[in-house]
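# what's the 3D shape of this:
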Amino acid sequence: MRDPFSPFIYDLSDRVALVTGASSGLGARMAKVLAAHGAKVALAARRVDKLSELKAEIERRGGTAMAVELDVTSEAQTIAAYDAIESSLGPVDTVIANAGIAMDKGRATDNPIEDFDTTYNVNLKGVFLTAREGAKRMIEAGSRDSERGRIVMISSITSFDISPHLAFYSATKAGVSQMGRVLAHDWARMGVNVNMIAPGYIQTEINDGMFDTPAGQKMLAGWPRRRVIDSDALDGVVLYLCSDQSRQITGTVTTVDDGQALN
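Purely as a prediction, here's the structure:
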């Protein structure tokens, strides 16, 4: 597995990036990767103590980072977070809308509607608020001329592949993919690229212990390569979509699943 601080060929040294859900899992990994390639990174999440640890790690490696407390379901907090980042690091030109949760527990008939509301608010509304505020700022900063606005939304293979007992999560991730395509169209002439990444199952905090269960073992056995994806699988795609090289890429959904959906 790659060291997240080991550089690819991309130079992001003139970029200011916001990563939501950066306190653990994919968000923390992507923040490290962006920082290792020169971006000034704003780490956003509700768990500020976790962000402080990540900020210190990035700075020990010579990167630049700041921690921002953010509940992505709040429009007021989202606006305040962007204000704080601009004051400290400069205008945001790169956004990774990663914050997400999974609250499905068994069959949909057994899940309270409050869990659906929470999942929707974080996974879809939160992504929308993050992306919309980012796009507003990029456009105001001149993205129409520079064509350097980058927004990456984290979807999931569950958005198109049937994953039993994940009705809430799957619906919101399908919404992310389609919403992102519409936003890419809406902002295409404003120099803001919107792209989605649909990861397969990666061992993270959100699915901790799942693959040790009989159901998890059965899932593994059904995949062509019978394995969970390594945490470095998204590094190259994330860097490309955040870089100047992706100037002519917008509205795409890139699947990174090690063939898990080929079942």
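# When you work out contacts or count neighbours from here on, use the C-alpha atoms and nothing else.
Fine.
# just the strands in the stretch 1-150 of the chain please.
Ranges of strands within the stretch 1-150 of the chain are 16-20, 40-45, 64-69, 94-97, 149-154, based on DSSP state E, counting those that start in this stretch.
# For T119, see how far away P112 is.
Applying CA to CA, to the nearest Å, the value for P112 to T119 is 11 Å.
# Pick out whichever of those two has more residues nearby.
When neighbours are counted by other CA atoms under 10 Å, P112 and T119 differ, and T119 comes out ahead with 22 against 12.
# That one touches T172, doesn't it?
Yes. At 7.4 Å, T119 and T172 qualify as touching, with contact defined as CA atoms under 8 Å.
# Helices of the stretch 51-200 of the chain, start to end?
All helices of the stretch 51-200 of the chain, identified by DSSP state H, counting those that start in this stretch, fall at 75-88, 113-120, 126-140, 143-146, 167-186.
# Now show me the structure for the sequence below, then we'll compare the two:
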Amino acid sequence: MFELSGKVAVITGASSGLGADAARAYAEQGAKVALLARRKDKLDNVVAEINRTRKHAIAVQCDIADESSVQAAVDEVLERYHTIDILLNDAGIAIPGSVETLTAEQWDLAMGTNVKGIFLMCKYVVPVMKKQKYGKIVNIASVNAVLADKDPRMVRHVYNASKSAVVGLTVGMAASLGQFGITVNALGPALFESEMTANTLFKQEQFLNAYNALCPASRPGRRGELNGPILFLSSDASSYVNGQLLLVDGGISIV
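Next up is the predicted model:
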């Protein structure tokens, strides 16, 4: 049920971290994968690694906050693979700060990447999926779409807002696109080690100790632990799952 042979998957934010891991997981299940990100050199490294295993991967440079860049990237994928069956919107940024300290530029940057980027990718991919009457869209939200931090050192108001918006967009698209054979779901990871967190949250011993004490799993998520949920929502195993936020959080949202 998780097998993806013959499918084409597009992954944004695929140059490193969870996005790159997801691209590898898709390829292992037989999908042809198109990796999108701004950093072409890092994309090329991941693509070369995948292709060495006799899988199919291409690197496409793309700034998801720029409409012309997104349109060109989608056109490039279609020219190479002719269709798009799966879209994983993984690209995102986390900017710390409260409404009192954030600048308008920081707000626009976070919303532009985390929300506008998903909107633009879907704007150009959904018509392809509607035409073929099949599609799987998976949006990476966050547990911080439904949880927030009281500690002023951990306040991330624009991150909370943007990830909540991702969930709202997911629900809206799911309701109207289901009739075309397209499912749209979101994943809400808690703390995972990635390029974005390795040099920030994972270097704050006091924060990690508090997180581990609170989380029922007593630890952050490990690399690869998001791949199963991603494959579930991207495959026919979830054929009747639509408009859902699946929290992958070690249980931290229940305490």
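# Mind telling me the TM-score for this superposition?
Remark: TM-score between the superposed chains equals 0.93 [TM-score structural alignment, normalised by the length of structure 2]; 249 aligned residues with a CA RMSD of 1.4 Å.
# I'd like the strands of the stretch 1-150 of structure 1 laid out as CSV, including mean neighbour count.
Output for these, formatted as CSV (neighbours: other CA atoms under 10 Å):
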stretch, mean neighbour count
strand 16-20, 28
strand 40-45, 28
strand 64-69, 23
strand 94-97, 28
strand 149-154, 27
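# would a markdown table of these with distance to R132 of structure 1 be doable?
Listed next are the strands of the stretch 1-150 of structure 1 as a markdown table, based on distance: least, CA to CA, whole Å:
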| stretch | distance to R132 of structure 1 |
| --- | --- |
| strand 16-20 | 13 |
| strand 40-45 | 16 |
| strand 64-69 | 18 |
| strand 94-97 | 10 |
| strand 149-154 | 10 |
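# And the ones you listed: which comes nearest I85 of structure 1?
Distance to I85 of structure 1, taken as CA to CA, is lowest for strand 40-45 among these, at 6.7 Å.
# State the span of structure 2 onto which that closest one is aligned.
Under TM-score structural alignment, the match for strand 40-45 of structure 1 in structure 2 covers residues 32-37.
# how many neighbours does the nearest residue to Q77 of structure 1 once chain neighbours are set aside have?
Leaving aside its chain neighbours, Q77 of structure 1 sits nearest to L70 (6.0 Å; criterion: CA to CA, 6 or more residues apart in numbering). For L70 of structure 1, the count of nearby residues is 23 (other CA under 10 Å).
# for the residue nearest the centre of structure 1, what are its contacts?
Within structure 1, the residue whose C-alpha comes closest to the C-alpha centroid is N98; the distance, by CA atoms, centre = their mean, is 2.5 Å. Residues near N98 of structure 1 by CA atoms under 8 Å, 6 or more residues apart in numbering: V19, T20, G21, A22, L26, G27, V127, M153, I154.
# That one maps to what in structure 2?
Aligned counterpart of N98 of structure 1 in structure 2: D90 (TM-score structural alignment).
# same deal with V16 of structure 1?
Aligned counterpart of V16 of structure 1 in structure 2: V8 (TM-score structural alignment).
# where's G175 of structure 1 relative to L124 of structure 1, distance?
Distance of G175 of structure 1 to L124 of structure 1, given as CA to CA: 7 Å.
# hang on, the earlier thing: may I see the helices of the stretch 51-200 of structure 1 arranged in a markdown table, with distance to T204 of structure 1 as well?
Output for those, formatted as a markdown table (distance: least, CA to CA, whole Å):
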| stretch | distance to T204 of structure 1 |
| --- | --- |
| helix 75-88 | 25 |
| helix 113-120 | 18 |
| helix 126-140 | 20 |
| helix 143-146 | 34 |
| helix 167-186 | 16 |
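# Out of the ones you listed, which is closest to N207 of structure 1?
N207 of structure 1 sits nearest to helix 167-186 of all the helices of the stretch 51-200 of structure 1, at 12.5 Å, using CA to CA.
# what's the matching range in structure 2 for the closest one?
Taking TM-score structural alignment, helix 167-186 of structure 1 hits residues 157-176 over in structure 2.
# Ok, stretch 239-248 of structure 1 next?
Mapped onto structure 2 with TM-score structural alignment as the criterion, stretch 239-248 of structure 1 occupies residues 231-240.
# May I see the buried residues of the matching stretch?
Residues L231, F232, L233, S234, S235, S238 are the ones in stretch 231-240 of structure 2 that count as buried (16 or more other CA atoms under 10 Å).
# didn't the fourth one look like it was pressed against I137?
Going back to what we said before, that points to S234 of structure 2. Yes. Applying CA under 8 Å as the test, S234 of structure 2 and I137 come out as touching, 7.1 Å apart.
# what touches both of the two?
The contact sets of S234 of structure 2 and I137 overlap at I86 (CA under 8 Å, 6+ apart).
# if we can go back for a sec, just give me the match in structure 2 for the residue nearest to Q77 of structure 1.
Correspondence of L70 of structure 1 to structure 2, assessed by TM-score structural alignment: C62.
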